[in-house]
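[1] Build me a structure from this.
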Amino acid sequence: MKNLLSLAGIVLLIWLLPGWTLAQAPKGGTGLAGTWKGPLAVPGGAQPIQITVQEATAGRPTAELLLPVKKMARYPMTVTLRGDSVEFFAATAECRFTCRRSVDGSELRGKWRQTGFKAPLTLVRATAAGAEAPEGTDPTTAPLFVSTYRTEPVKLASGPEKIALGGSLTIPDGDGPFPAVVLLSDLGMQDRDATVGHYRLFGGLANYLSRYGIAVLRLDDRGVGQSGGSTATTTTADRVQDAQAGLAYLRTQSSIDPAHIGLIGHGEGGNVALLAAGQPLAPNFVITLAASGLMGQELLARQPEPVNPADTAQAGVARRKMKREILVQAEKLRASGSNAAQIETYLGQQQLKMRNEDRKQAEAMLKFRRSMLEIVKQTPGNDQAQAIVVNMLRQRYPDENPAVLRTRAVDFTSPWNRSFVRFDPRLELGKVQCPVLLLQGTDDIEVEAEPNLAALEKGLKNNKKLTVRRLLGVNHQFQAPAAQLLASADGQKSEPIIAPAMLEAVRDWVSQQAK
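    Now for the predicted structure:
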C-alpha cells in the first residue's frame, strides 16, 4: 500500500496539452461535478486514483481524493480554475494534479506532481455505479463533504498573569455553528503548526479537519512565535491554563457550537488535555495522540539522549567496521571449506551478538538518564544539582564541550523539567467523565504503546465513554509507515507525512461526538 504524500511547498508549472480545453460548463457550475478515476503510473506498478468533485457553491467546487489501495484513504482537495486549466491540490497529502478537460467533458488529462515524483495522469469520468466507497460503509453516507475554510488570527490571554497567546483559528465556510477543537502540543518549544523540519503535524491536522466541517484553534507555545511568556519557566499546570483559555475563547465565537468543543493533545499535550477534562468547565471531549501513562520521570528517561554528532559518527564507523570484520571472517570460513549452513549459523550468531550489544547500550543509557533525573528530583538547589549532573555528563562524554554539558544541566533543572519529573498522569484520570479517544502508534519508541495505554486505560476504567485505538506502524509523530510512502523516480521513499489512519480516526470520532 503506497501513500501519495510528501513535502509541502511544491511550486508547479501549469502543463498544457494541445487540443485539450475545458468543456462548456453548465449554467451555475464548472461541469466538474462527479467522480473521476484512472491509474497513476508509479515505480513498480500503478496506483488507482479517484477524485470526487462537488459543486458546493456555484463557481467554487471542492473535491476529495480517494486512494482505493490505501484502505480507501480520503484527502480533501481544493479546486482552482486557471484559464482553461484545472488544478486539484490535496494539502494534507501534498500532491497536485494539473490538467485540462476534453471537449466532450469525459476526461481530465495532465500531470500529477509531488516532491521527487511526477507522472502523466488521465482520469475518466465514472458512472455513479463505478464510484468507489469505503469497505463496510454505505455509499450514501460516505464522508464526501469537503469544505473550503477561512483562517483568522487569534490573540488571547491565559492565566492570572494574562500571558498573551497567538495562534490561528480555521473555520469551515458555511452557516455553522461547527464543532471545534483546540490543539495542544508535545513537550519542547512548538509553534502552532508543530513544525519539525518540513513536517507540520498540527498544520496538516487543522487543514484536514476544517475541510470536513470541524473548526480548529492552534496556538504558539509560550515563548514561541506570537506568544508571550517563556518556555523554560512554563510548567504543566501553566499548560492546562492555556488549554482552558483556548476553550474559553472558542465558547465566545458565534460560529462555534458550544456543546461540541474538545481538546486534541499530542504527547504531553494529551496529558494536559486529560488534566483539563478533570476540572470545572471541562471540554466536551478529548483526543490524545501518544499521551503518557507512565510517571514523568520515566517518560523523560526514555527520551533519546542528545549526542554529539562526532560521537554518532564515531559509533557509526565502529559499527560498519564490525560488520566488515564479520563478512571477512565469513569469507575465511568459506575458503577453509565451511558449507553454506555453517556460514549461515555463524552470521546468525554475530547478528544476535550485535542486537544484544545494542540492547545493553540502550539499557545502560536508560539507567544513566534515570540516575540524572533522580538527582534533579532529590536535589532542590539548582547549583548543586547542576554541578552533579555536569560531572555525570563529563564522565560519560569526556570529549564533549564543557559549555554544552553546562547547558544540558541547566535544561535538566528547568522549572518545567522539575515539575514534569514528579508528574503522575494517572492521579486525576478518575475525574474525567467526557468521551475520550486514546490513539497510540505501535512504532512509537518515545511513548511506547502498550505500557502507556495500559496505565491510561486503568486510570480511566470508570469512564464509560472511552475508546482506545492502536495504529499499526505509526510512530510518535503520527507519520505514515515507510511502506505507505510513494517511491520517487530514483526509487527512494518520499518524506514523512501524516498517517491517514490517524486523520480519519480523529475526523470520524469528532463528527460522531457532534451528532
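[2] Every contact and neighbour count from this point should use C-alpha atoms.
    OK.
[3] Strands of the stretch 401-515 of the chain, start to end?
    Along the stretch 401-515 of the chain, the segments classed as strands by DSSP state E, counting those that start in this stretch run 436-441, 466-471.
[4] a helix runs through T98, doesn't it?
    No - checked against DSSP: H, G, I helix; E, B strand; the rest coil, T98 lies outside a helix; its state is strand.
[5] I have a second one here; can you model it like the first so I can compare?
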Amino acid sequence: MRQIDMTATADDGLELAGTLALPDGPGPHPAVLVLQGSGPVDRDSKVGRIRLGLGPELAEMLARHGIASLRYDRRGVGATPGDWLASGFTDNVADADAALRALGARPEVRADMIGVVGHSEGAVHAMRLGASTRVGAIVLLAGFAQPGEESLRWQGRHLVRNLPKPLRPLVRRIALWHLARIKATTTDVARLGGRRLNARWHRELLAHDPRADLVAIDAPVLAITGDKDVQVDPDDLDEIARLVPGEVEVRRIPDLTHVLRRDPGKPTVRNYGRQLKRPVDAELLEDVAAWLGGRLGTAETGVDTTGHRSA
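    Presented below is the predicted three-dimensional model:
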C-alpha cells in the first residue's frame, strides 16, 4: 500500500486534509471514502488519546483487495483548519460530499467505481451521500435508522442500564435536563454544565431523520451492527432492510460492539478501554473489503461522483 497526502476543498473553501491510500499495481483503482464516527476525529480514527483504528486498518485491508481509499481529518482536527466545536452535523455531511468529489477527481481513481464506508455518525452521512450522489456501493457500520432524538434516547437508556441502580434515576434526570438545554440553544457553541459544547451539531443531529435518505439510496448497501452495540440499536438493521429499495444485506454480528471489536462479556462502554487495546475485528474488515470488491470491481455499470450514470 502506498499512502499520499491530499486535500479536499469544502464548499466554504476550507481544505480538508487527508490520506489517499493506493493499492500496489497500476491504476486507476476502485476507491472508497471512509467516514468516521462522532467527535473531533482525525484521519487515523483518533480522538485525543482514544484510538479506534478503523481508518488505517480498513485502508490496509481495502488495498489488499485492490481498492484505494480516502480518509480525512475533520474540521479543526489534525491538519485540517477550522473550529470543530462550531461545526454542525450538516457541515460534516457537506464536507463528506466534498471529499467524495475530490476522490473522484484523482487520476489514480476510477470515478465510475467509488463506494462509501461510514461508521456511526459517518454511516448516517453515507446514507445521505447514497441518496443525493450516485455511488457504487455503501457500507453502514453501526448506523442508526431512526430519527436522531429517538436514537439518542435509545442510547441513553442503554447506557444508564449499566450504572448501579441507585444512580440511575439521578442520571436520567440530568440527561433529560441536558437534552432540554441543548434543544433550547440557538448558537453554534454553548456552555452547559461548565463546559463548551458543539450545540448546533447536537441540534441538527437530534432533528435529523435518516429514513428519508434510506428510501432514496440507489446503490447496493451492506449494513452491519454488532449485537453488543449499546450506542446504536441493532434492531435498526431491520428498518434499513425495509427501507432501502434496492440490493441490501444486513448482518447482526455476535459479540461485536460499537467500537468494532468482539467481546463475549456484558455489553457496556466501560469495557471500551480494554477492547481498544486490540485491533478492529479482522473478520469484519475482510468481509467489508470482499463485499466492496464484489460490487466495485465487477460491476458492469459504474457511477461517477458528478451524479450521472456511466456506461
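[6] Among the strands of the stretch 401-515 of structure 1, which comes closest to P48 of structure 1?
    Between P48 of structure 1 and the strands of the stretch 401-515 of structure 1, the tightest spacing by C-alpha to C-alpha is seen for strand 466-471, at 23.8 Å.
[7] G18 of structure 2 and S69 touch, don't they?
    No - under the criterion of C-alpha atoms under 8 Å, G18 of structure 2 makes no contact with S69, lying 10.2 Å away.
[8] need the longest helix for structure 1.
    helix 340-378 (DSSP state H).
[9] How about it, which residues are buried there?
    In terms of neighbour count (16 or more other C-alpha atoms under 10 Å), helix 340-378 of structure 1 has its buried residues at 343, 346-347, 365-366, 368-370, 372-373, 375-377.
[10] buried ones in the helix or strand following it?
    Downstream of helix 340-378 of structure 1, the next assigned helix or strand under DSSP states H and E is helix 382-396. Under the neighbour-count criterion of 16+ other C-alpha under 10 Å, helix 382-396 of structure 1 has A385, Q386, I388, V389, V390, M392, L393, R394 buried.
[11] swap in stretch 94-109 of structure 2?
    Neighbour-count burial for stretch 94-109 of structure 2 [16+ other C-alpha under 10 Å]: 94-104, 108-109.
[12] Equivalent analysis for stretch 8-27 of structure 2, please.
    For stretch 8-27 of structure 2, burial by neighbour count (16+ other C-alpha under 10 Å) applies to A8, A10, E15, L16, A17, G18, T19, L20, A21, L22, P23.
[13] Which helix or which strand is home to the first one?
    Going back to what we said before, that points to A8 of structure 2. Here A8 of structure 2 is assigned to strand 2-9, by DSSP H and E.
[14] Now the next helix or strand after that strand on structure 1. Mean distance?
    Downstream of strand 2-9 of structure 2, the next assigned helix or strand under DSSP H and E is strand 15-22. Here the mean offset of strand 15-22 of structure 2 against structure 1 after fitting is 0.5 Å, by mean C-alpha distance after the TM-score superposition for structure 1.
[15] and strand 15-22 of structure 2, which stretch of structure 1?
    The alignment of strand 15-22 of structure 2 onto structure 1 (TM-score structural alignment) covers residues 164-171.
[16] distance of L439 of structure 1 from G213 of structure 1?
    Distance of L439 of structure 1 to G213 of structure 1, given as C-alpha to C-alpha, to the nearest Å: 21 Å.
[17] Then F117 of structure 1?
    In this view, F117 of structure 1 and G213 of structure 1 are 31 Å apart by C-alpha to C-alpha.
[18] what does S255 of structure 1 give?
    Distance of S255 of structure 1 to G213 of structure 1, computed by C-alpha to C-alpha: 11 Å.
[19] any shared contact partners between these two?
    Shared contacts of S255 of structure 1 and G213 (C-alpha atoms under 8 Å, 6 or more residues apart in numbering): I171, F178.
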